[in-house]
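1. Could you look at this predicted model? Sequence included:
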Amino acid sequence: MAAAINLSGKNYLITGAASGIGLATARLFKRHGATLVLWDFNAEALEQTTQELQCHFKVVDVAQSDAVEAGFAEAISQVGKLDGVIHSAGILRTGSFESLDITTHRRTIEIDLFGAVAVAYAALPHLKQARGSLIFLGSGSAFWGTAEFNSYGAAKAGVLNLAQALRTELAGTGVHIGVVNPLFVGSPMLDETNRQAKYIRRFGIVHIPEQVAEAILKGLDKRRFMIWPSPVLKTRGMYWATHHLHFAAPLLMRLLWR
């Protein structure tokens, strides 16, 4: 059980830590005894979070690789080593592909995909030393191209592919790679504009951030690759259907989008 997991003496860096899943994960890890380094792009919200949790913090845009590298160097100077990195930073803007401007598409890919690449690239030398964990925040939209989640889903599919590649490349190094795969999470990212997407209006909110944080903690403890937040049947069911019923997935997704 998560209640028995002890993170005392361990150090974790969490990106996107000022709200949503990142904030819920930071609070949960703190309760379990972890020492934290928190990153976010929102300076005001991050300062409030760090006042609450009394931990190290840095304002970082994860799409800026130089800032990410500098952030890891600072984190190591503060805590000595990193036992894990939870990469939760991301943005979402739903809408039909043509309704979103090219700047929005570009920024989504930069933050959600290149941000994951930049964080992984900077984190791995430190995680190899500690035989630590790197957990990415994936998405159910990575399993199959999801209407109105076009660039976001493409970025998250890239994150899943990146994690799969790293899992193979790093076998035998002691580094644990994981991907947590939620569906629709009731967090500030899912604002009123994003909630207008047809899939969200049909299915509603599936998870709260605390459920995803609990799944991350358990996945970290068990060193799992695919991490499923509660309710598990919905998330794993979507993955199973799109992978094992591949021939039917396009029709299924069109029917659900009506």
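-> Right, received. Where do you want to start?
2. For the rest of this, base every contact and every neighbour count on C-alpha atoms.
-> OK.
3. how many other residues sit next to Phe41?
-> Per other Cα atoms under 10 Å, the neighbour tally for Phe41 reads 18.
4. repeat for Leu251
-> That count, for Leu251 with other Cα under 10 Å as the rule, works out to 11.
5. by contact count, what packs against the helix or strand where it lies?
-> Assigned by DSSP states H and E, Leu251 belongs to helix 249-257. Packing partners of helix 249-257 (3 or more Cα pairs under 8 Å, 6 or more residues apart in numbering; DSSP states H and E): helix 198-203.
6. Comparison target below:
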Amino acid sequence: MITGANRGIGRELAERVLAQGDDVIALGRDRAAMAELGCRVVTADLSAPETLAGAVAGIDRLDALVHNAGIAEVGPVAETGLDTWQRHLTVNLAAPAELTRLLLPALRAASGHVVFVNSGVGLSAGPMWSAYGASKHGLKALADALRAEEQGNGVRVTTVYPGQVATEMQRALRESMGVPYDPRRAMSAGTAAEAIRYVLNVPAEATVHDLRIAPSDPVPHATSRRR
């Protein structure tokens, strides 16, 4: 299962996993876009985690769960309202936690693998990244706790920390921060997806706990909003 498989890293990953002969369950809101992949589609809204139980009912065996979907908005703490905080913590943290809880029996049955697609901001958040960074720091804590808890059940847990990726989300973030967008200085969504596919294909005798990948020549983030 791959969340956010309708575009960007999620779609690239889904295409690669399908190409290697595996089945994919694409989970997200954009059913039409996910249907283009030619795989099983589960329509669900991560902004409403309380609805996820009905969406994934009946899945009793799952080899891998990739938490790729997420949202990102930037701004100084002084201008970040409660709704922005709640939205980030719900979509980027509470929803992955709930989806993992619901699917743990299926993952245990398959000695499966949970992969959290985090961010470099999930390790160190600078100016403008408070809400997003907090949600991603929380996602790291979730992954670390889950790994320790599920090791005895045969479930592997990995966090992947991609740096700047050439997606429409990255373009929008750059514009809001006043930093020129240059996709040539970001890694492609395909490169990020290939790193995740590598993690998924590591033999079961080993677990990659954390993998950080970044573009070779990234554009520095702005330290403040352009006026």
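-> Everything's here; your move. Please read all numbers here as calculations on a predicted model, not as lab measurements.
7. Longest helix in structure 2, please.
-> Assignment by DSSP state H gives helix 130-150 as the longest helix of structure 2.
8. which element follows it toward the C-terminus?
-> Next in line after helix 130-150 of structure 2, if elements are assigned by DSSP H and E, sits strand 156-162.
9. circling back to that earlier point, can you tell me what sits against the helix holding Leu251 of structure 1?
-> 144, 146-147, 198-199, 202, 241-242 (Cα atoms under 8 Å, 6 or more residues apart in numbering).
10. Phe116 of structure 2: what secondary structure?
-> strand (DSSP: H, G, I helix; E, B strand; the rest coil).
11. got the residue ranges for the helices in structure 1?
-> Going by DSSP H, structure 1 shows helices at 20-31, 43-53, 65-79, 102-109, 115-130, 150-169, 198-203, 209-222, 232-244, 249-257.
12. can you tell me how far the residue positioned nearest the centre of structure 2 sits from Ala5 of structure 2?
-> Closest to where the C-alpha atoms of structure 2 average out (Cα atoms, centre = their mean) is Asn68, at 2.4 Å. Distance of Asn68 of structure 2 to Ala5 of structure 2, given as Cα to Cα, to the nearest Å: 8 Å.
13. swap in Tyr161 of structure 2?
-> Separation of Tyr161 of structure 2 from Ala5 of structure 2 (Cα to Cα): 18 Å.
14. Count the residues that sit near the aligned residue in structure 2 for Phe57 of structure 1.
-> Correspondence of Phe57 of structure 1 to structure 2, assessed by TM-score structural alignment: Val41. Using other Cα under 10 Å, the number of residues around Val41 of structure 2 comes to 23.
15. so Val41 of structure 2 makes contact with Arg31?
-> Yes - the criterion here is Cα atoms under 8 Å, and Val41 of structure 2 meets it with Arg31 at 6.9 Å.
16. how about Arg27 of structure 1, what's its match in structure 2?
-> Checking TM-score structural alignment: Arg27 of structure 1 goes with Glu15.
17. Who are the contact partners of its match?
-> Glu15 of structure 2 neighbours (Cα under 8 Å, 6+ apart): Leu37.
18. Next: Ala215 of structure 1.
-> 180, 227-230.
19. I'd like the residues you listed written out as JSON lines, with neighbour count and distance to Ala122 of structure 1 added.
-> Output for the contacts of Ala215 of structure 1, formatted as JSON lines (neighbours: other Cα atoms under 10 Å; distance: Cα to Cα, whole Å):
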{"residue": "Val180", "neighbour count": "24", "distance to Ala122 of structure 1": "20"}
{"residue": "Ile227", "neighbour count": "27", "distance to Ala122 of structure 1": "23"}
{"residue": "Trp228", "neighbour count": "24", "distance to Ala122 of structure 1": "26"}
{"residue": "Pro229", "neighbour count": "26", "distance to Ala122 of structure 1": "27"}
{"residue": "Ser230", "neighbour count": "18", "distance to Ala122 of structure 1": "31"}
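20. With distance to Asp191 of structure 1 added, can I get those residues in JSON lines?
-> Formatted as JSON lines, the contacts of Ala215 of structure 1 follow (distance: Cα to Cα, whole Å):
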{"residue": "Val180", "distance to Asp191 of structure 1": "21"}
{"residue": "Ile227", "distance to Asp191 of structure 1": "25"}
{"residue": "Trp228", "distance to Asp191 of structure 1": "23"}
{"residue": "Pro229", "distance to Asp191 of structure 1": "21"}
{"residue": "Ser230", "distance to Asp191 of structure 1": "22"}
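21. Perfect, I'm done here.
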